[in-house]
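Visitor: Task: produce atomic coordinates for the following.
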Amino acid sequence: MKLGIAREHREGERRVAGTPETVQQLVGLGLEVLVESRAGAAAGYSDDAYVRAGARIVPELDPGTLDILAHVRPLEPATAAALRRGAVTAGFASPSSELTTVRALAAAGVTSFAMELVPRISRAQSMDALSSQALVAGYRCVLEAAIRLPRFFPLFMTAAGTVPPARVLVLGVGVAGLQAIGTAKRLGARVSANDIRPASADEVASMGGTFIKLDLETAEAAGGYARELSADRGALQRKLLAPHVAQADVLITTAAVPGRRAPLLVSREMVQGMRPGSVVVDLAAESGGNVEGSVPGQDIRVDTADGEGTVTLVGLKDAASAMPADASRLYAKNVANLLALVVRGGTLSLDFGDEVLAGTCLTHDGEVRHAPTAEALAMPDNRASDNEGVA
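Guide: The predicted structure is shown next:
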């Protein structure tokens, strides 16, 4: 069976779905591995390294000849349509926003596994790409803030006087938030954090941060994710957070609700209430933003309320891709570990009695198996847009 590792073509994407290390693992499963030329170049993996690991380099992958296709970003509809019936794909699919591709995968009879759907259970931790990439992104958030902040992160005691540590506030304490806390602490900052999930307080403390407790209902959904607050509760949350935001030198927001627009945690007025020179990094900018006015890939200067200066609002884009070597190392291992459940003795073995495969499967045998996506596709607006596209 042939497995292809694609070269990513979306602008800004530098990761790759397979590394020389995972090629060896995949070859060990009995697969013939084809790597698109220069697929790993941006991540520091040469074509020669793939060849030494047992892969064959091809100028361009032909989707119609592959049994399995590994990728990072969601496939283009044309690529999905070109896959042969019964082929398997493994990669991020963004089903809520890539409905056209999902429909193409189903129509082509492709079995697609969406890495963002991997169940959050102990057995699937080695396949949890959301967590591995969030770790990279959380680390990156702090570095982006540090290079923009016009002062030190750590405490310095010098003959010329004492420089106090920067105050960092992290909102959202998932994997990315915890990594941001740990990185900011290692840089010497004084770190505090808040999350609406009750278990977060102990997690923050374990990373050396101070948990900010608000008089607000807790909100935890299945799998340990946060669930969205009502409009009234969201407004109260922002009101209670405002004084803490105003005291921070750096604000990092990482809150997300899977499959939904990112919750608004920080209003423009809250940003304007920060001290001149402060920095805000919004990791959720690409999914709607935790901070009002953030734009993916842009730095925006926001005038402070006192008119004495500005706050830098950073809308992060492609955060994990900005560190492609280790992001690819982790992601490729996630993909290879998932495929180890799919391939037995060099042949496909799709056991949907396995809760990991069942939970991760997006499409199979012409059916959209992920219920929320199937419901979205069935909505009248989506059917109408499909008809317009065909015409």
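Visitor: make it CA atoms for all contacts and neighbour counts henceforth
Guide: Noted.
Visitor: Tell me how many other residues crowd the residue lying closest to residue 315 once chain neighbours are set aside.
Guide: Leaving out its chain neighbours, the residue that sits closest to residue 315 by CA to CA, 6 or more residues apart in numbering is residue 296, at 4.5 Å. Per other CA atoms under 10 Å, the neighbour tally for residue 296 reads 19.
Visitor: Quick check: residue 296 touching residue 317?
Guide: Yes - under the criterion of CA atoms under 8 Å, residue 296 is in contact with residue 317, at a separation of 5.1 Å.
Visitor: any residues in contact with both of those two?
Guide: Counting by CA atoms under 8 Å, 6 or more residues apart in numbering, the contacts common to residue 296 and residue 317 are 285, 286.
Visitor: What ranges does the stretch 151-300 of the chain have for its helices?
Guide: Using DSSP state H, counting those that start in this stretch, the helices found in the stretch 151-300 of the chain span residues 175-186, 200-206, 231-247, 268-272.
Visitor: Give me whichever of those is most buried.
Guide: helix 175-186 (a mean of 24; mean count of other CA atoms under 10 Å).
Visitor: Would you format the helices of the stretch 151-300 of the chain as a markdown table with distance to residue 362 included?
Guide: Putting the helices of the stretch 151-300 of the chain into a markdown table (distance: least, CA to CA, whole Å) gives the following:
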| stretch | distance to residue 362 |
| --- | --- |
| helix 175-186 | 24 |
| helix 200-206 | 30 |
| helix 231-247 | 31 |
| helix 268-272 | 38 |
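Visitor: looking at these, which is closest to residue 168?
Guide: helix 175-186 (7.3 Å; CA to CA).
Visitor: what helices or strands is that closest one leaning on?
Guide: Under the contact criterion of 3 or more CA pairs under 8 Å, 6 or more residues apart in numbering; DSSP states H and E, helix 175-186 touches helix 129-148, strand 167-171, strand 190-194, helix 200-206.
Visitor: To residue 253, which of these lies closest?
Guide: With CA to CA as the yardstick, what comes closest out of those is strand 167-171 (4.7 Å).
Visitor: on contacts alone, who are the packing partners of the closest one?
Guide: Partner elements for strand 167-171 (3+ CA pairs under 8 Å, 6+ apart): helix 175-186, strand 190-194, helix 231-247, strand 250-253.
Visitor: this one next, for a side-by-side:
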Amino acid sequence: MRIAVLRETAEAERRVAATPETVKKLIALGATVAVESGAGDGANISDSAYSDAGATVDGRDATIAGSDLILGVQGPDVGGLRGIKSGAMLVAILSPFARREEINTYAASGLTTMAMELMPRITRAQSMDVLSSQSNLSGYKAVIDAAESYGRAFPMMMTAAGTISAARVFVMGVGVAGLQAIATARRLGALVSATDVRAATKEQIESLGAKAIFVEAVKGIEGEGSGGYATEMSDEYKAAQAALVSSHIAKQDIVITTALIPGRPAPRLVSDAQIATMRAGSVIVDLAVESGGNVEGSVVGAAPVVHGVTIIGHRNMPSRLAADASALYSRNLYNFIAAFWDKDAATVVFPADDDIVKGVTLTRDGAVVHERLATAA
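Guide: So this is what the prediction gives:
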């Protein structure tokens, strides 16, 4: 089986879908690996490092030609897959709900496509969960970026000239990114609080030494969707949460928002009126900015100052830590491939009835087969 690794072309994308480490592991399975020249440049991996690992390194057309499986970070346009053979497989982060027309084009081109971000949150798939591996880095980097923009120290400092108060950090949304943001802010010495619509996260927040800020007046709302994701809340809960956040956010120096709902626009958590209550020099980092934004006034790829508050909306946060993000992402891909590798045939076999395969497969045999996409057509 020939596996191809492409150079990413999307804006602000510096990650790569395989590292020399995972190239060696794929070859050990019995695959041959081809890497497009320059694929690792953004993650500081040279072409020679791939060659030393056993991969062939060539231009895009030569890399794609004859390949059975294409690995990518973000899904390439079909036009960028010239010469791909019929029935080839593409495994990447494909953003199917935002790129539906492109998914239809994949199907029409005869590609079998698998979206790694749709990996089911089950025990067997934990090592393949790209959202968790990448979100972990995003949560860390959000705090580091906030600290860089914030014009004051994070920890309390007692000096002969007086005491500097610790920064107050409020994390909104306590998934993988939120938990890492809490832990990182705590390590930097901040006073941390956090909130989430899922009642089960309260214990997680407190276990990291942060203060849990939860709506108590509205009962019977857990906010827990399928697979451990948050789901959209009732209007009653939204109103209660907005009132709670308004009273709390005015006292915060740093706010980090991480809330996402799969297949839906990001929920609005922070309004312009709430931003106006924060003191000048405060910082907000919106990790959901590319999905519509949790924060009113956030802009993709920019950091506007609104009411004296800097609102950071960096594009592709994991890519800002490209080397580590690539290492983790490529291991996720390897674990996925290895789990379905047929040693005797020296190829990967994806059973159509497997829960993991069903969860990630978008197109097969010229049709869109993912249940959520097929029913939305």
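Visitor: if I line the two up, what does residue 232 of structure 2 land on in structure 1?
Guide: Residue 232 of structure 2 maps onto residue 228 in structure 1, with residues paired by TM-score structural alignment.
Visitor: what's the distance between residue 233 of structure 1 and residue 251 of structure 1?
Guide: 21 Å (CA to CA, to the nearest Å).
Visitor: cool, and residue 354 of structure 1?
Guide: For residue 354 of structure 1 relative to residue 251 of structure 1 (CA to CA), the value is 41 Å.
Visitor: Could you check which of these two is surrounded by more residues?
Guide: Shown here are residue 354 of structure 1 and residue 251; by other CA under 10 Å, residue 251 has more neighbours (29 against 10).
Visitor: Would you mind confirming that that one is in contact with residue 277?
Guide: No - assessed by CA under 8 Å, residue 251 of structure 1 is found out of contact with residue 277, at 11.8 Å.
Visitor: residues making contact with stretch 260-279 of structure 2?
Guide: Contacts of stretch 260-279 of structure 2 (CA under 8 Å, 6+ apart): 97, 172, 229-232, 242, 246, 249-253, 257, 259, 288-289, 291-297, 306-309.
Visitor: Stretch 104-118 of structure 2: how far from the chain's middle?
Guide: 19 Å (CA atoms, centre = their mean, to the nearest Å).
Visitor: Check the separation of the first and last residues in it.
Guide: End to end - CA to CA - stretch 104-118 of structure 2 spans 17 Å.
Visitor: go on, stretch 261-277 of structure 2?
Guide: 27 Å.
Visitor: Give the aligned range of it in structure 1.
Guide: Taking TM-score structural alignment, stretch 261-277 of structure 2 hits residues 257-273 over in structure 1.
Visitor: residue contacts, residue 302 of structure 2?
Guide: Per CA under 8 Å, 6+ apart, neighbours of residue 302 of structure 2: 312, 313, 314.
Visitor: To which residue of structure 1 is the second one aligned?
Guide: This means residue 313 of structure 2. That one, residue 313 of structure 2, aligns with residue 315 by TM-score structural alignment.
Visitor: can you count the residues close to its match?
Guide: Residue 315 of structure 1 has 24 nearby residues by other CA under 10 Å.
Visitor: Please name the residues that touch it.
Guide: By CA under 8 Å, 6+ apart, the neighbours of residue 315 of structure 1 are 281-286, 289, 294-299.
Visitor: Output those residues in CSV; the columns should cover distance to residue 382 of structure 1.
Guide: Below are the contacts of residue 315 of structure 1 laid out as CSV (distance: CA to CA, whole Å):
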residue, distance to residue 382 of structure 1
281, 34
282, 30
283, 29
284, 25
285, 25
286, 22
289, 24
294, 28
295, 27
296, 26
297, 29
298, 31
299, 34
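Visitor: Please flag which of these sit within strands.
Guide: Of these, the ones assigned to strands by DSSP state E are 281, 282, 299.
Visitor: Closest to residue 78 of structure 1 out of these?
Guide: Among those, and counting by CA to CA, the member closest to residue 78 of structure 1 is residue 282, at 32.6 Å.
Visitor: correct me, but that closest one touches residue 288?
Guide: No - between residue 282 of structure 1 and residue 288 there is no contact under CA under 8 Å: 9.9 Å.
Visitor: Looking only at neighbour counts, state which of these two leads.
Guide: Neighbour comparison, residue 282 of structure 1 and residue 288: the larger count goes to residue 282, with 28 against 19 (by other CA under 10 Å).
Visitor: got the contact list for the residue mapped onto the more buried one from structure 2?
Guide: In structure 2, the residue paired with residue 282 of structure 1 is residue 286, using TM-score structural alignment. Applying CA under 8 Å, 6+ apart to residue 286 of structure 2 gives the contacts 256, 257, 258, 293, 294, 295, 298, 311, 312, 313, 314.
Visitor: Ok, residue 357 of structure 2 next?
Guide: Contacts of residue 357 of structure 2 (CA under 8 Å, 6+ apart): 350, 351.
Visitor: mind checking what residue 344 of structure 1 lines up with in structure 2?
Guide: Per TM-score structural alignment, residue 344 of structure 1 is aligned with residue 342.
Visitor: Now for the nearest residue to that match once chain neighbours are set aside, how many residues are close by?
Guide: In this structure, residue 342 of structure 2 finds its nearest non-sequential neighbour in residue 348, 5.7 Å apart by CA to CA, 6+ apart. A count of nearby residues for residue 348 of structure 2, using other CA under 10 Å, gives 19.
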